[in-house]
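# Just to be clear, the model below is a prediction. Sequence and coordinates:
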Amino acid sequence: MKYHFDELINRKNTGCVKWDKAFPACDKDILPLWVADMDFPCAEAIQQALKEKVDEQIYGYNTGFTPAYRQAVCGWFSKRFDWEIDPDTIFYAGGVVPAIAYLLEIMSEEGDGVIISTPVYYPFRKKIEATKRVVVENPLINEHGMYRIDFDDLEAKMARNDVKGMILCSPHNPVGRIWTKEELLKIVTLAKKYDKWIISDEIHCDLVQKDYEHQPLLKLAPEAKDRIVVCTAPSKSFNLAGLQNSNIIICNEKWQKKWTSYVMERLSLNGPNSFAIAATIAAYTKEDSEQWLADVNAYVDENDAFARACIQQYLPEAIISPRQGTYLLWVDVRAYCEDEKQLEETMLKEGLILDEGYLFGEAGKGFERINLACPRSIVETCVKRLCDALHK
């Protein structure tokens, strides 16, 4: 490993939501392992690209998605996933969550049903409800921490006339599944059978354990490109969320025109800022950035092994889901505390700010989501506090 991530970098009072949110008063120092960003410094190549942009001294209007930018995005996914993207199908949004809101406006009408596989990333539900669509849950089947899709239920929901499509989380946040090729193709088959669309959130695609491989949905099912939109971003992979840039892959020409009309013309959201462009190109084209990402994945795997071993030793009745992708640990602690509000209060007393499982839906009650993308010493303190709190 070129990069090592044990250094503690003080992010307090820097305006970062992870550390500077207004947390409840607590007798202990706050330890936030909730929102999904990393407490790691960015790759040197990205830092250098941003410094060079600063040195230009003038920060006027930029030209947006240049051929060099589009080629950087296409080159990354070609090299990493053997997925060939048409550069003209890349559209800008300031993040995957706002992109989902735009897509719901473009691809459905008020009152339409949209499927989500719960427990799942909670902004999905929020954006469906905010756009006056209807959440249709396809609960995942939990087999002692290992989750799988209930395809009988999914087909029943797909068959409904009021349901227009599905938001797929791939890799899945929070349960950590990397969906297999067979699982993904079954989803596409159902979408084709019942004429539904799929919005595939693949923002965690680069954050994968060494024994697993992410499958881009459009690569697997190019024949279904007119019913699939894939949401990607450098933000999770390279810790660039504050630069607010994502790349939305839209092949359907009707939706492209609607995106242009609604997002670009009506909302005037035409492209990323100059610093996001520089950082994204450096992330996707520099060997140093790729090395950094490999080292992050290795370090997170080590954090996972450490946390898993400690929790299993001191909380033997807790169930930890296998983490195939993301840098998030999903832990079932219902054996120690069944009431989700009491569990949250218990964590707060220890100064632990985690993403409480109930946020992800009814099926998440009694779970904790722990962000492992931080120095080992922070993980050690978190696990100790977690075990102490639940023993009490």
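Great, that's in hand. If you're wondering where the values come from, they're calculated on a predicted model, not measured in any experiment.

# Please count neighbours and contacts with C-alpha atoms only from this point.
OK.

# what ranges do the helices span in the stretch 101-250 of the chain?
Shown for the stretch 101-250 of the chain, the helices assigned by DSSP state H, counting those that start in this stretch span residues 123-130, 151-158, 181-193, 217-220, 235-238.

# and Ala49, which of these is closest to it?
With Cα to Cα as the measure, helix 235-238 is the member of the helices of the stretch 101-250 of the chain nearest Ala49 (13.5 Å).

# quick one: contacts of the closest one?
36-37, 42-43, 203-207, 241-246, 283, 289, 293 (Cα atoms under 8 Å, 6 or more residues apart in numbering).

# Just the buried subset of these, please.
Taking 16 or more other Cα atoms under 10 Å as the criterion, what is buried in the contacts of helix 235-238 is 36-37, 42-43, 203-207, 241, 243-246, 283, 289, 293.

# Out of the helices of the stretch 101-250 of the chain, which is the most enclosed?
helix 235-238 (a mean of 24; mean count of other Cα atoms under 10 Å).

# all strands for the stretch 251-392 of the chain, in order.
All strands of the stretch 251-392 of the chain, identified by DSSP state E, counting those that start in this stretch, fall at 319-320, 328-332, 352-353, 355-356, 367-371.

# Is it possible to get TSV of the ones you listed that adds mean neighbour count and distance to Asp152?
Shown next, in TSV, are the strands of the stretch 251-392 of the chain (neighbours: other Cα atoms under 10 Å; distance: least, Cα to Cα, whole Å):
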stretch	mean neighbour count	distance to Asp152
strand 319-320	20	26
strand 328-332	24	25
strand 352-353	25	37
strand 355-356	20	29
strand 367-371	26	26
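
# does Val383 really touch Cys310, like I thought?
Yes - between Val383 and Cys310 there is a contact at 7.2 Å, judged by Cα atoms under 8 Å.

# Please say which of the two ends up with more neighbours.
Val383 (20 against 15; other Cα atoms under 10 Å).

# ok, the closest residue to the more buried one other than its chain neighbours to Val379 distance?
Residue nearest to Val383 in three dimensions, not counting chain neighbours: Ala307, with 6.4 Å by Cα to Cα, 6 or more residues apart in numbering. As judged by Cα to Cα, to the nearest Å, Ala307 and Val379 stand 7 Å apart.

# swap in Leu240?
22 Å.

# ok, now Gln313?
Using Cα to Cα, we find Gln313 at a distance of 15 Å from Val379.

# Ok, Leu190 next?
Counting by Cα to Cα - Leu190 and Val379 are separated by 41 Å.

# before we move on, the earlier item: for Thr131, find the nearest of the strands of the stretch 251-392 of the chain.
Closest of those to Thr131 is strand 355-356, at 24.2 Å (criterion: Cα to Cα).

# One more to weigh against that first structure:
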Amino acid sequence: MSKKYDFETLVSRKNQGSYKWDQMYKEYPDLPNDIVPFSVADMELQIASEIKEGLKKYIDEAILGYTGTYKEYFEAVISWMKRRHDFDIQKEWIVTSSGVVSALFDSVKAFTEKEDGVIVFTPVYYPFYSAIKLNGRKIIECPLIENEGRYTIDFENFEKLAKEEKNKLLILCSPHNPVGRVWTEEELRKIGEIALENNLKIVSDEIHFDILMEGEKHTVLQTLSEELSEITITCTAPTKTFNLAGIGISNIIIKNEKLRKKFIAEQGKSSAHVFAALGYRACILAYTQSEEWFEQFLQLINKNQKTVNKFFEEKFTELRAPLIQGTYLQWIDFRALGLKGEELKKFMNEKAQIFFSEGYTFGKDGEGFERINLAAPTHILEKGLERLYEAIKKEYPNFCK
């Protein structure tokens, strides 16, 4: 009989240095204690007991000196990739990074020059923009096509942008944050074909690749062909899957030796060596002992996304919370309210005491949307939804059923 994990107990992260909790209290210091932020993508859930207990045991036995990669770590990563994704990798292909965002910054610097264009499918996770802009490259937006809450790639526009000689790199988000799409194999093949035809390299951010809703299948882009595996940098990590964002470890898979050396050389310029003793151990514990916890976590996210979707369908007229295919982030459409940027944020924060990630931070195509983090106990989520309903009912009764 499988063990039942606790996904109901909320652990307050007030005054513990949690980025999103501190951000919330800095702006609104007098908030009641039962308000939980649904913004930044880490979980309001206890981590797997196997990881917790395993780290305690490790600390009892280990010396936390400079620690690099070792056999047990490589075996855990290789096994997880094969088992969960049918992704055959060799240990030489694995480059560690303190985070996928760091890897995006290093990739942009390693594989493009100043003023080169980097293509992104928008709206998209905001550090994509930072990695490009702060390194003096040009953000080339290829807006996704939205049709009643479902997003698809504008391949005609993408091909046109790929043909422009100055555009050298595509940063792909797969599954896509914030819109929750899991790209089909057909869509990924098309992306790959266009990239290969136009000499585009691809950085594929697949950090959410484990987090799939029932019946969905993720395809690791670089597994689609030998040619594609030679131009792709695949960014993965145990951090989203197991709520380990604070341990500083990501597994960047680069098959092409020339690209791998360029990436490592770029890391070296900022002395970005990963000596994360606890990070390596947590990764091993996650990938070898915590799969049952993760399976139960997926059930919670599937339940939570359906809870939000049903709530919006039953309570509101023109506001939409479509079901997602992957990630634990739901993209909610509040455009009908007619509130722009900060206005919508202010309404959410002050009238509803709800703290989402603002849609506009994901680019201009995110205006009027909010992203909700579903990785929280269901009863906490339901309380937030009720506050939202009461606030909208009071201020915008026409949108309530």
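Looks like it came in fine. Here the structure is a predicted model, which means the values were calculated and not measured.

# Can you add distance to Ser117 of the first structure and give the helices of the stretch 101-250 of the first structure back as JSON lines?
Formatted as JSON lines, the helices of the stretch 101-250 of the first structure follow (distance: least, Cα to Cα, whole Å):
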{"stretch": "helix 123-130", "distance to Ser117 of the first structure": "10"}
{"stretch": "helix 151-158", "distance to Ser117 of the first structure": "9"}
{"stretch": "helix 181-193", "distance to Ser117 of the first structure": "12"}
{"stretch": "helix 217-220", "distance to Ser117 of the first structure": "16"}
{"stretch": "helix 235-238", "distance to Ser117 of the first structure": "21"}
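
# so which of these gets nearest Ile199 of the first structure?
Each of those has some distance to Ile199 of the first structure by Cα to Cα; the shortest is helix 217-220, at 9.8 Å.

# Next up, the contacts around the aligned partner of Phe91 of the first structure in the second structure.
Correspondence of Phe91 of the first structure to the second structure, assessed by TM-score structural alignment: Val95. Applying Cα under 8 Å, 6+ apart to Val95 of the second structure gives the contacts Asn251, Ile252, Ile253, Ile254, Arg260, Ile264.

# which of those does the first structure keep?
Retained in the first structure: Asn251, Ile252, Ile253, Ile254, out of the contacts of Val95 of the second structure (criterion both residues aligned by TM-score structural alignment, their matches' Cα atoms under 8 Å).

# Out of those, name the ones that lie in strands.
Under the assignment DSSP state E, those contribute Asn251, Ile252, Ile253, Ile254 to strands.

# Test my guess that the first one contacts Ala237.
Meaning Asn251 of the second structure. Yes - counting by Cα under 8 Å, Asn251 of the second structure does reach Ala237; the two are 5.3 Å apart.

# Give the residue from those two that has the larger number of neighbours.
Ala237 (27 against 23).

# Give me the aligned partner of Arg150 of the second structure over in the first structure.
So Arg150 of the second structure corresponds to Met146, using TM-score structural alignment.

# Can you give me every residue that contacts the closest residue to that match other than its chain neighbours?
In space, and not counting its chain neighbours, Met146 of the first structure is closest to Ser321: 5.7 Å by Cα to Cα, 6+ apart. Going by Cα under 8 Å, 6+ apart, Ser321 of the first structure touches His144, Gly145, Met146, Val175, Gly176, Leu329, Trp330, Val331, Asp332.

# Apply 7 Å and report the result again.
Going by Cα atoms under 7 Å, 6 or more residues apart in numbering, Ser321 of the first structure touches Gly145, Met146, Val175, Trp330, Val331.

# Please tell me how far it sits from His204 of the first structure.
Applying Cα to Cα to Ser321 of the first structure and His204 of the first structure gives a distance of 17 Å.

# show me the contacts for Leu200 of the second structure.
For Leu200 of the second structure, the contacting residues are Lys168, Leu169, Leu170, by Cα under 7 Å, 6+ apart.

# change it to 10 Å
111, 118-119, 162-163, 165, 167-170, 192-194, 231-232 (Cα atoms under 10 Å, 6 or more residues apart in numbering).

# now Pro24 of the first structure
Ile30, Leu348, Lys349, Gly351, Ile353.

# Tell me which of these you also see in the second structure.
Retained contacts for the contacts of Pro24 of the first structure in the second structure, judged by both residues aligned by TM-score structural alignment, their matches' Cα atoms under 10 Å, are Leu348.

# In helices only, show me the contacts of Pro24 of the first structure.
Leu348, Lys349 (DSSP state H).

# Which of the contacts of Pro24 of the first structure sits closest to His391 of the first structure?
Lowest distance from His391 of the first structure to those (Cα to Cα) belongs to Lys349, with 13.3 Å.

# does the closest one really touch Phe23, like I thought?
No - applying Cα atoms under 10 Å, one finds Lys349 of the first structure not in contact with Phe23, separated by 11.7 Å.

# Those two: which has the busier surroundings?
More crowded of Lys349 of the first structure and Phe23, by other Cα under 10 Å: Lys349, with 17 against 12.

# The more buried one - nearest residue in space that isn't next to it in sequence?
Per Cα to Cα, 6+ apart, closest to Lys349 of the first structure is Cys26, 6.1 Å.

# Contacts only, for that neighbour.
Taking Cα under 10 Å, 6+ apart, one finds Leu348, Lys349, Glu350, Gly351, Leu352 in contact with Cys26 of the first structure.

# now the strands for the stretch 51-200 of the first structure?
Under DSSP E, counting those that start in this stretch, the stretch 51-200 of the first structure gives strands at 90-93, 113-116, 134-137, 141-143, 146-148, 163-169, 197-201.

# Check which residues of the fourth one are buried.
This means strand 141-143 of the first structure. For strand 141-143 of the first structure, using 16+ other Cα under 10 Å, the buried residues are Ile141.

# mean offset of it relative to the second structure (after superposition)
On superposition with the second structure, the mean distance recorded for strand 141-143 of the first structure (mean Cα distance after the TM-score superposition for the first structure) is 0.3 Å.

# Pull the distance from that strand to the chain's centre.
21 Å (Cα atoms, centre = their mean, to the nearest Å).
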